[in-house]
Structure formats: structure tokens, C-alpha cells
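Chemist: need a structure here:
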Amino acid sequence: MELTSAAAGLLRRLRAAHGPLMFHQSGGCCDGSAPMCYPAGEFRTGASDVLLAELRVTGVGEPVPFWMSRSQYERWSHTRLVVDVVDGRGSGFSLEAPEGVRFLIRSFMA
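Modeler: A predicted model of the protein is given here:
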């Protein structure tokens, strides 16, 4: 799993404002298939989730865990995943929402 420079920059700003962070991406409808950024520990993961990566971001003291629902992971396990950020409105529950941008996953055949 990789990060674009835009995603890394946004994570640095969010970390400064909110403390340690985490991602979760479910396989649900609506914004459920978009990565959601939360303060670390604010989203409960369970047996139906897979820890895909602990993202290292220059300027952030701790890794940012990236969790995905097992069902979503099974569909994307054969791809290379890149966390990116684009202009637009995402979910109001994800920390970047007030910034006018949203995280998204770009997938490429591995």
C-alpha cells in the first residue's frame, strides 16, 4: 500500500489537528467503499477486518494503520493500492471532510 504526496501532506495536517490517526475502508454502499480517516481507536475493528498496512508518513511520529473489511480485501487483494486525495465532498464522518477534499483508493493490477 502506498501514499501519494498529496495524501501524505493531508495526513500531516490531520495528525497535527487530531492526534494519531487510522483508516478503515468497508465494502458497504455509499461512502462505504471509500477510505475513512478517524482519530486512532475511534473506529472499532473486528474479526471481519484486515490490517493491510501501517502507513509511514514523513513528519508523523507513528504509523497510520489502514484497515479494510475482509470482503473488500478479497476483491482487491490482487491489486496495488494507493491512497490519494481529490477535491470533493466525502463522508462527514471522515476527518478530511471539512477540508473540501476526500481520500480515495486507486488500484492498479499488481
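
Chemist: alpha carbons only for contacts and neighbour counts from here, please
Modeler: Fine.

Chemist: please enumerate the strands of this protein.
Modeler: Counting by DSSP state E, the chain has strands at residues 2-3, 21-25, 36-39, 49-55, 64-69, 79-87, 101-109.

Chemist: now for the second one, which elements pack on it?
Modeler: When you say that, I think you mean strand 21-25. Applying 3 or more C-alpha pairs under 8 Å, 6 or more residues apart in numbering; DSSP states H and E, one finds that strand 21-25 contacts strand 36-39, strand 64-69.

Chemist: and what of the last one?
Modeler: Helices and strands in packing contact with strand 101-109 are listed as strand 79-87; criterion 3+ C-alpha pairs under 8 Å, 6+ apart.

Chemist: one more sequence to fold, the one below, so I can look at both together:
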Amino acid sequence: MPDHPVKSMEPQVSATPAALELIAEIRRDHPTILFHQSGGCCDGSSPMCYPTDDFIIGDNDVLLGEIGGAPFYISGLQYEAWKHTQLIIDVVPGRGGMFSLDNGREKRFLTRSTVCAA
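Modeler: Next comes the predicted model:
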């Protein structure tokens, strides 16, 4: 799996308490998971959560950090657009992405953001 170092002193990805609770719930069913934020047209601002063995990390994907014990990746193109942004993973009511492990739980992950300090 690619591992591009992050140069900021601030974590580039964090999770709210609600997101950490949902991650713990998902990990009871799927102990090893990962997140991927592609920024594609279908994903929008929803990070996708997958069993680790069900998703292949690409050579251009960037490891931003870890939330709830799960690695969090972002596509290289999305990273270039958001590299000065801190992503905050939250939970809102609704359905998760079709292939995301939050689907069917009546709550879904949502990415919020803030600009990182220089």
C-alpha cells in the first residue's frame, strides 16, 4: 500500500465522537476496515468504508492518517486539491454509499473540512 508522508503538524484527518462510534459498530462486524475518499461524482463528500481485503489501494492514493484504528486514504488528484485542508469525518442520518459498510445502518459518514494552519 502506498504511503505518502504528510508534512503538516496537524492531523489531516480526524473523526467526531459520532464517527468513532459508527466505526466501532462496523468493526464489530468487519474487524479490519479502511476508508477511501475519492472525490468521484458518485461519492461526493462521503468517504467510503470497505473491508481491507475488498479494496485495492492505488499507486496514486495518499494515506492521510488513521481514524478509529482504520487507515484513511484519499485519491492523489483529490489530495492535490485538498492538501491544505483537514478532513473531519462525521456522521449524519441517511444511507451510506452502495458499497460502503455504513450502508443499511440509517446513518452515513460525511466529510467536513477546515483549512489547515500554515
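
Chemist: just how off-centre is stretch 48-58 of structure 1 within its chain?
Modeler: With C-alpha atoms, centre = their mean, to the nearest Å as the basis, stretch 48-58 of structure 1 stands 8 Å off its chain's centre.

Chemist: got the contact list for that stretch?
Modeler: The contact list for stretch 48-58 of structure 1, computed with C-alpha atoms under 8 Å, 6 or more residues apart in numbering, reads 1-3, 8, 11-12, 62-71, 73.

Chemist: just to revisit the earlier point, the strands of structure 1: which one's closest to residue 93 of structure 1?
Modeler: Between residue 93 of structure 1 and these, the shortest separation by C-alpha to C-alpha is 7.5 Å, and it involves strand 36-39.

Chemist: can you select the buried ones among the contacts of stretch 48-58 of structure 1 for me in PyMOL?
Modeler: To isolate the buried subset of the contacts of stretch 48-58 of structure 1 in PyMOL, counting by 16 or more other C-alpha atoms under 10 Å, use the following:
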select buried, resi 2+3+8+11+12+64+65+66+67+68+69+70+73
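
Chemist: re the thing from before, of all the helices and strands packed on strand 21-25 of structure 1, which lies closest to residue 21 of structure 1?
Modeler: Closest among these, using C-alpha to C-alpha: strand 36-39, at 4.5 Å.

Chemist: residues in structure 2 matched by the closest one, start to end?
Modeler: Aligned using TM-score structural alignment, strand 36-39 of structure 1 spans residues 48-51 in structure 2.

Chemist: average offset of the matching stretch relative to structure 1?
Modeler: Averaged over the aligned pairs, stretch 48-51 of structure 2 sits 0.6 Å from structure 1 after superposition, using mean C-alpha distance after the TM-score superposition for structure 1.

Chemist: need the contact partners of that stretch.
Modeler: Residues from elsewhere that reach stretch 48-51 of structure 2 (C-alpha under 8 Å, 6+ apart): 30-37, 97, 99-102, 109.

Chemist: let's see that with 6 Å instead.
Modeler: Contacting residues not belonging to stretch 48-51 of structure 2 are listed as 32, 33, 34, 35, 36, 100, 101 [C-alpha atoms under 6 Å, 6 or more residues apart in numbering].

Chemist: good, wrapping up.
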